[in-house]
Structure formats: structure tokens, C-alpha cells
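Participant: Have a look at this fold, sequence not included:
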């Protein structure tokens, strides 16, 4: 009897262990406006979305996929809305197109057609850390479109977003180090204002963008247009070699 109990207990432990070690995997997905019924018999703005879907551990995958899709839904928001209500990419894209159709009906001489390009890709994967690069570029009238690049860092065991406190041992120390790298890249002397080259850092104090990207070789920070400089200056990128950044990191 005791032997039977021991065997059952051993099987249970193996099963639990296997469940805990489910690997996260990725599937490349894509979507365009051509998939929408609203565009079957009429010309629609171009909507191109390339993204990854996560699967493996159901609970963790659901959390990560929700964050990815929320980025896509938010990117397609138009007007004064700030919180997406769409339940699917199709619904979000339909909303974007319906706004364009309404604007076009109101302003038939409107120059240019709206379009949206959105992408989400995994750029770093380890047992402790997933990093996704998220890009969006929209044209909704005016002189030019506007795009952004941001990053999403995830704990693959829980599906929760990793905070700065979880990524860095001391964010202030790392920011001071990053400022030296930024000044070197932009050729700004230590005794000069951080805004010497026409940057727009508030209160003349250096700060990092809200998100950081991780690759095998480096950390990536992207200041999007208008973050610290004019649109004409384009995105400003700061890369720091992983070997230099490692002493400041809390994760491997």
C-alpha cells in the first residue's frame, strides 16, 4: 500500500514539475485590412500588423498576449479615446477604418489616405526575461505621420511586466552611467548643458526613456520624435553594450 502511495506521489511530483517547466514559444502572425468585410467592396486605408502570439503555458501566455494586443488596440485608437474597448484586432482595425471613412465623408478634399503599420517582435528570450520591441507608425492627415518604438519586458514564469526596480539594481546609478554614454555619443562635454545640442530635456536634466530594450549584446533606449528633440531630428537611439551594463542589472 505504501509503495502504491509513493508511486502516485512521485508521478504527481513529476507532473507538477513538467507543468512548471512548460516552454514559452512564439508564433508569427499577420493581419491586413483585406481580411475585413468592410473592405471587400470598397477601398480602405492600409492597415498592416505583424506580431507574435505566445503559447506554451496557458495562464502565462494569456497574460502576455493580452499585453501585446492591448498595444495594437491602443495604436489604432482615434479621436479622444485613450482606453481601447476592442476585443479583437479585427474590431480595432474596423474602428480605425470607420473613423477614416467618417473624416473622408466630412472632408472629401482631404489630402492623403490614412494608414497604420504596427509590429511586435521578440528580441530577447531567456528563462528569466522576455523582451518585445513594439513599433507603430500612423498617418492620419497633416504634414506627416508619427511613429514610436517602445519595449515590453516580461517575466516568462508569471507573464507579468518587469519593472525598473526588477531590471536594475539601482536605477539612479545606471542613469548617471547612461548620461556619460549619451554625452559621449552626442559629443557633449561634462561641464556643458545636456541640452547643448538643441535637446529638450526638462529642467536641463538627463533622463532615460520609459522603456528599455534588451538584446543578446546590448541595451537599447529610444527617444521618439518630440521626446527630447524636434520631429526633424528623428528618433534618437542610445545603445549600451551588455558587458558595460551587466554590473547595473538585477537579472542575467
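Facilitator: Everything's here; your move. Everything quoted here is computed from the prediction, not taken from an experiment.
Participant: contacts and neighbour counts: CA atoms only from here.
Facilitator: Fine.
Participant: how about the helices in the stretch 51-200 of the chain?
Facilitator: 58-75, 89-106, 164-167, 171-186 (DSSP state H, counting those that start in this stretch).
Participant: Show me what the second one packs onto, helices and strands only.
Facilitator: Packing partners of helix 89-106 (3 or more C-alpha pairs under 8 Å, 6 or more residues apart in numbering; DSSP states H and E): helix 58-75.
Participant: Pasting the second one now:
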């Protein structure tokens, strides 16, 4: 009887371990398009594994792509899928051509995503979008998404840190070191953390998109703060 009970406990442990293994995630790259699409190219990560977790991650990625392809007021987004947003983008272009039949301007959009960090605690994904709707130049925008590995929930920036003020002080030094040799005038009086921060292999990446704190000509400002300088401020492990 003792042997049978012992065997039952061992089997239960193996089942628990197996269940934990099921929540491990992997990613594939997918291309999303539609019929009659000549303008938009979308290549993004697709989370595979536990449905409750992967649905959260894939939905957040889709929402970012949809927002990137939306033309007009961001509060009026109607598309419910990437496919709908691609179709809408193409229809907007056809309307533009109808309204301005003599124009030679062309529209296009390229959206790519990549995994920049993955650990048992956290996954960081970068979505890079280039959208050209016939202006003087297209617009490049990069969005970082940080997810809890065990739940798939998006992590707000402030939840990445145990001590965000301590992190900010260290980061400020790196920021001014990054821009010291640049011939730019920043439209800020006091240093502020960017909207986009993410874990990467060597540290925390901080990225200011075009127009976020400086004129268009400045472009994207990006730098990395090494983990060894900031580990004590981070909520998640860097390994």
C-alpha cells in the first residue's frame, strides 16, 4: 500500500511538471495579407502554446499593427483584425486616387515584429512600422511590448521597475551621453523617460520615436542601459 501511495505521489509530480511545461511559449513568424493587397506588408511574431496566454500576446500585437495602419483619428479605429485594417488601408488609397486622379504619389506600409528578449518571467517584442501615405516622407514608428510570460498580460512601463526614480537617474546620464555629439536642440527642459522601454540581451533599451522629444530631422533616439548598472531597480530578472 505504501508503495502504491508513493507511486501515486510521484506520478502526480510528473503531471504537475508536465502542466508547467505546457505554458512554455514559442514563436513563429507569420505574414498577414489579403486579396487585392498591393500596398501593405506585415510580418509579425505569432505566439504558440497555452491558448490563454498566446491569445493575450497575439491580440496585443494585432492591436498595435491595426493602430499603425489606421488613417485618421486614432479614437475612430473600427477594424477588428489585421486583415480588416489592410483592406481599409487599400480602400483609403483608392479613395485618395479618386479624389486626386492626377497625383503620382504612391502609398505603402511595411510592418515587422521581432522578439528582442524572452525569459521565464518576461517577453519583450518590438513592432516597427513604416507608413507612407503620399506626403513628403513616410513615418517610421517603433513600439515595444512587454509581456508577463506566465499570463501573457501586457506590463505597463512603471511595473517594469521596483525603483523607477533610481532607474531614471542612471538613465539620464546615458541619455545625455548619447546625444552629446548630435547637433540637435531638444524640445524638453527636464529629462523624461520615453514611452518605449524594453528588456534586451544586454540591458534595457530606451527609445524615443521621431517627434517625441525632438524635431523630425533628429530621427529616432535609442540607447541601452546595461543590466549591471540597474539590476537593483528592476522588477523582473535579467536572466
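Facilitator: Received the coordinates, thanks. If you're wondering where the values come from, they're calculated on a predicted model, not measured in any experiment.
Participant: re earlier: could I get the helices of the stretch 51-200 of structure 1 in CSV, plus columns for mean neighbour count and distance to residue 218 of structure 1?
Facilitator: Listed next are these as CSV, based on neighbours: other C-alpha atoms under 10 Å; distance: least, C-alpha to C-alpha, whole Å:
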stretch, mean neighbour count, distance to residue 218 of structure 1
helix 58-75, 18, 23
helix 89-106, 17, 32
helix 164-167, 14, 14
helix 171-186, 15, 13
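Participant: Could you export these as a markdown table, including distance to residue 238 of structure 1?
Facilitator: As requested, the helices of the stretch 51-200 of structure 1 are exported to a markdown table (distance: least, C-alpha to C-alpha, whole Å):
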| stretch | distance to residue 238 of structure 1 |
| --- | --- |
| helix 58-75 | 23 |
| helix 89-106 | 32 |
| helix 164-167 | 17 |
| helix 171-186 | 7 |
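Participant: nearest to residue 125 of structure 1, of the ones you listed?
Facilitator: Closest approach to residue 125 of structure 1 among the helices of the stretch 51-200 of structure 1 (C-alpha to C-alpha): helix 58-75, 13.5 Å.
Participant: out of the helices of the stretch 51-200 of structure 1, which comes closest to residue 132 of structure 1?
Facilitator: Proximity to residue 132 of structure 1 (C-alpha to C-alpha) singles out helix 58-75 among these, at 8.8 Å.
Participant: Ok, which of the helices of the stretch 51-200 of structure 1 comes nearest residue 154 of structure 1?
Facilitator: Minimum separation from residue 154 of structure 1 across the helices of the stretch 51-200 of structure 1 (C-alpha to C-alpha) falls at helix 58-75, 7.8 Å.
Participant: what's the spacing between that closest one and its chain's center?
Facilitator: Averaging C-alpha positions (C-alpha atoms, centre = their mean, to the nearest Å) puts helix 58-75 of structure 1 11 Å from its chain's average.
Participant: Give me the mean distance between that helix and structure 2.
Facilitator: Compared with structure 2 after fitting, helix 58-75 of structure 1 has a mean deviation of 0.7 Å; criterion: mean C-alpha distance after the TM-score superposition for structure 1.
Participant: who touches that helix?
Facilitator: 24, 53-55, 82-84, 86, 88-89, 92, 118, 120, 134, 136, 154, 156-160 (C-alpha atoms under 8 Å, 6 or more residues apart in numbering).
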